[in-house]
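Visitor: After the sequence you'll find the predicted model.
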Amino acid sequence: MFPYWVLFSIFAFGAITHVLRPRGEKQATILLYVAVFVLMLMVGLRYKVGADWKNYEEIYRYLQGATVPELLRMQDPAYMLLNHLAQTLNLDVWFVNLCCAALFSWGLLRFAEREPNPWLTIAVGVPYLIIVVGMGYTRQATAIAIVMASLREFEDHRYFRTFVLFVLAASFHKSAILIIPLIVASSLRHRFAIYSVGAALAALLFFVFLDQFVDTLFSNYLDAERSSQGAGIRIAMNLLPAVLFLTLQSRFAIGEQERQLWRNFSLATLATVAGLILISSSTAVDRLALYLIPLQLFVMGRLPYAFPARGRRSDVLVFIVLLYSALVQIIWLVLAQHAEYWLPYQTVIPNLFG
């Protein structure tokens, strides 16, 4: 588990340095890019890490010989096309993982670089979003990160880019359409047009990317069982930042549309708690909960800056948030039922040059 702690330490150290000894903007940006590049390599060049590793290898083998039109008719066509490209180049699953990791890292960076302490924002995401989701659920992790990038476009009122990114996200995992209503409902401008386009887009994406044959093909996934078992934990992790935001939202220095967006995320988190209790199958609820993980990064990353500067209060809160994140990582690596699939961390690099 040492490599995971190295990854966490990189961003934790960056978060502390950002507070105690702020660097020049250009230098800080370059260092952040280098750190995210290391993150991308670690996520993309992993080997036999994550409980679904064998399933992704099975997908790769199944798609051999498939034509591009056939791939486009399948579920998650962008992911299928990446597999096809890897086969065309005579490469392996690691190439698909690396491409997905590049998109994942880009979306994460696009989201974090707008925050007051980007290092802290990413450090909050290391224990679960990056290690568990990013290295375990390749397709959905890519979709989540692209959605995170689309949130920034939405906050800047660039709605066309927002919807384009949603199409890309849904092409990696169609469950991305679950988050569209939360985004659309947060709009404060041109509501009728955005509501109409959002509803049409959600319906279109659902039917375009729905393929019962491929759903049956992947019905052997352990993913559904694990989602149900871990749904309570994931929802609980979202619940803390949701309550914090709803309680302290006036302290967050953000615009009204952004405030409405995160308010909707927080209310959706409360709804997932009710859904987990009332719905017999927690898988659907858990799918939505995964897309609410950005709320953790936003709230916990901004929490130290949500209070007036008195002495070194913000510095202390940065340490507290980092300790909380480290505790999450300890609990996952030591106590989680399925952590064995992530341990030890291995890289494909020796196989490439062996």
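Guide: In hand now; what should we look at? All values reported here derive from a predicted model rather than from experimental measurement.
Visitor: going forward, measure contacts and count neighbours with C-alpha atoms only.
Guide: Noted.
Visitor: correct me, but Ile194 touches Ile183?
Guide: No: using Cα atoms under 8 Å, Ile194 is not in contact with Ile183; the gap is 9.8 Å.
Visitor: More neighbours: those two, which one.
Guide: The residue with more neighbours, out of Ile194 and Ile183, is Ile183; 23 against 19, by other Cα atoms under 10 Å.
Visitor: Surely that one and Trp262 touch.
Guide: No: if you go by Cα under 8 Å, Ile183 and Trp262 don't touch, sitting 9.4 Å apart.
Visitor: what about Leu239, distance to Val133?
Guide: Here Leu239 is placed at a distance of 18 Å from Val133 (Cα to Cα, to the nearest Å).
Visitor: Same check on Phe298?
Guide: Applying Cα to Cα to Phe298 and Val133 gives a distance of 17 Å.
Visitor: if we can go back for a sec, look at Leu239 and Val133 and report which has more neighbours.
Guide: Neighbour count, other Cα under 10 Å: between Leu239 and Val133, Leu239 has more, with 24 against 20.
Visitor: Let me see the contact set for the more buried one.
Guide: If a contact means Cα atoms under 8 Å, 6 or more residues apart in numbering, then Leu239 has Ser266, Thr269, Leu270 as its contacts.
Visitor: Put this next to the first one:
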Amino acid sequence: MTYYLIFFLLLGASFLRKFGPEIERFLYLFLLFSLFIFCAFRYEIGCDWLTYKEIYNYDDAVYFFRQGGTLEFGYNLSMIGLKALGLGFQAFNILIALIFFTGLNAIAQRNINPIFFLALAFPIVIVNLPMSGLRQAAAFGFLCFASLSFIDKKMFRYILFVLLATSFHSSAIIFLLLSPFLRFELTQKNILLASIFLAPIAGVILTSSYGNIAISRYVDSDLASSGSYFRVGILFLVGSYFLLFLKANWKELFPRDYKFILLSSIAMIGCFFILLLSTVIADRLGFYLWIPALIILARMQTIPNRYRQLSVASSFIGLLLIFTFWANYSYFFDRCYNPYQMKFLANHYHSIDFFPQKIA
């Protein structure tokens, strides 16, 4: 019930902006910091907690020779640096949460109602990434800055942040393929030229050792992600809704980021079809596409449309239903996220469960 309470608290706070910008600013910063604490100081929460803790406690030399690990130098160097300072695994959690929420804040600040943005991000993005998938959480944070660099047409910054994201999770390297579109308009000629240029690069990535590792892990194996159908399905609906109902108005109202959102919407639809190849790959890539998806969902309330209020309400209801189904019927959620526990000191942690279940 802790997670529901936070979700509805964020939702309720998003309507308090009518009391003035000062109140809104204070509430936003307070809630952002609270979410950071909630994720950074969690204790034994998240399905990958023990795995990341064991990796952190390995010998430093292992990091650079781990299978597929050489590309993820940011992940490896951050662990080595923290251990050199005598800091434990909790410090690593704090670092990842800091990267994630710094990036999320940068995106949220570009939107009219940043608290609304946080509320949308909580049930899927925040619960899944900085509370479990630490490497991808850091990659997500850097890709937030990469997304803003794409919108601002800053080529060097875009490539830099994509590489930083890749240094924590190698899957982020695919976003280098978007770099040619940063400077050029989306015409048929430019798309054709970019495709000719990018095809061999994509081939190199797929046939590299990292591509082979991904194929062997996620395509040729039996590894699957049942939750990906719901998460990627929502992305498919968001991308389709943009292309069908928001595209024209968006180009007029938000020309600055129109190209980024248009390309991302196409990618959201394409990600849905990747499910046929691998649910895990679709899910991994899909988490990054939540950056533009959150922008679309957060701005729907500002775009003139006869169904505007219905669309905004539907987005929240949809996220709530997906989260409710996951929280109540997923074995992994019950095992990995309940009850929520927080730890500040080395030998102590505080258990937080506002609505504890009775034990028979």
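Guide: All right, it came through fine. Everything numeric in this text was worked out from a predicted model, so none of it was measured.
Visitor: Ala170 of the first structure: what's it in contact with?
Guide: With the criterion set at Cα under 8 Å, 6+ apart, Ala170 of the first structure makes contact with Asp76, Ala143, Ala176, Ile177, Leu205, Phe209.
Visitor: do Val348 of the first structure as well
Guide: Contact analysis of Val348 of the first structure by Cα under 8 Å, 6+ apart lists Leu45, Arg46, Tyr47, Trp94.
Visitor: Identify the residue of the second structure aligned to it.
Guide: Under the alignment (TM-score structural alignment), Val348 of the first structure pairs with Lys343 in the second structure.
Visitor: before we move on, what about Pro304 of the first structure?
Guide: Using TM-score structural alignment as the criterion, Pro304 of the first structure maps onto Gln301 of the second structure.
Visitor: Kindly report the same for Tyr137 of the first structure.
Guide: Aligned partner of Tyr137 of the first structure by TM-score structural alignment: Gly133.
Visitor: do the same with Trp53 of the first structure
Guide: Checking TM-score structural alignment: Trp53 of the first structure goes with Trp49.
Visitor: got the contact list for the nearest residue to Ala242 of the first structure once chain neighbours are set aside?
Guide: Excluding its sequence neighbours, the residue lying closest to Ala242 of the first structure (Cα to Cα, 6 or more residues apart in numbering) is Ser266, at 4.3 Å. Ser266 of the first structure sits next to Leu239, Pro241, Ala242, Val243, Phe245, Leu246, Leu295 when contact means Cα under 8 Å, 6+ apart.
Visitor: In space, what's closest to the fifth one - neighbours in sequence excluded?
Guide: Setting aside the residues directly before and after it, Phe245 of the first structure is nearest to Val299 in space (Cα to Cα, 6+ apart), at 6.5 Å.
Visitor: quick check, that neighbour in a helix?
Guide: Yes: Val299 of the first structure: assigned to a helix according to DSSP: H, G, I helix; E, B strand; the rest coil.
Visitor: Contact partners for it?
Guide: Neighbour list for Val299 of the first structure: Pro241, Ala242, Leu244, Phe245 [criterion: Cα under 8 Å, 6+ apart].
Visitor: quick one: which of those residues sit in helices?
Guide: Pro241, Ala242, Leu244, Phe245 (DSSP state H).
Visitor: The second one maps to what in the second structure?
Guide: Alignment note (TM-score structural alignment): Ala242 of the first structure maps to Gly239 of the second structure.
Visitor: measure that match to Met268 of the second structure for me?
Guide: 6 Å.
Visitor: which residues in the stretch 201-350 of the second structure form strands?
Guide: Counting by DSSP state E, counting those that start in this stretch, the stretch 201-350 of the second structure has strands at residues 341-345, 348-351.
Visitor: Does whichever helix or strand Leu5 of the second structure is part of pack against any helices or strands, and if so which?
Guide: Using DSSP states H and E, Leu5 of the second structure sits within helix 2-13. Here helix 2-13 of the second structure touches helix 114-121, going by 3 or more Cα pairs under 8 Å, 6 or more residues apart in numbering; DSSP states H and E.
Visitor: C-terminal to the helix it packs on, which secondary structure element comes first?
Guide: With DSSP H and E, the next secondary element past helix 114-121 of the second structure is helix 127-128.
Visitor: Not counting that following helix itself, show me its contacts.
Guide: With Cα under 8 Å, 6+ apart as the criterion, helix 127-128 of the second structure contacts Gly46.
Visitor: which parts of whichever helix or strand comes after that helix are buried?
Guide: Scanning forward in sequence from helix 127-128 of the second structure by DSSP H and E, the next helix or strand is helix 134-151. Of the residues in helix 134-151 of the second structure, 134-151 count as buried by neighbour count, 16 or more other Cα atoms under 10 Å.
Visitor: The helix or strand following helix 134-151 of the second structure against the first structure, how far on average?
Guide: Per DSSP H and E, the first helix or strand lying C-terminal to helix 134-151 of the second structure is helix 155-166. Aligned to the first structure and superposed, helix 155-166 of the second structure gives a mean residue distance of 1.3 Å (mean Cα distance after the TM-score superposition for the first structure).
Visitor: Report the separation between the match of Val348 of the first structure and Ala313 of the second structure.
Guide: Using Cα to Cα, we find Lys343 of the second structure at a distance of 36 Å from Ala313 of the second structure.
Visitor: hang on, the earlier thing: which of the strands of the stretch 201-350 of the second structure sits most buried?
Guide: The highest mean neighbour count among the strands of the stretch 201-350 of the second structure, using mean count of other Cα atoms under 10 Å, belongs to strand 341-345: a mean of 16.
Visitor: ok, average deviation of stretch 96-104 of the second structure from the first structure?
Guide: Looks like 0.4 Å for stretch 96-104 of the second structure (mean Cα distance after the TM-score superposition for the first structure).
Visitor: hmm, who's touching that stretch?
Guide: Counting by Cα under 8 Å, 6+ apart, 32, 36, 39-40, 130, 134-135, 137-145 sit against stretch 96-104 of the second structure.
Visitor: Kindly report the same for stretch 193-201 of the second structure.
Guide: If you take Cα under 8 Å, 6+ apart as the criterion, stretch 193-201 of the second structure is touched by Leu177, Pro180, Phe181.
Visitor: Likewise for stretch 320-337 of the second structure?
Guide: In contact with stretch 320-337 of the second structure (Cα under 8 Å, 6+ apart) are residues Glu44, Ile45, Gly46, Cys47, Pro123, Ile124, Gly227, Phe230.
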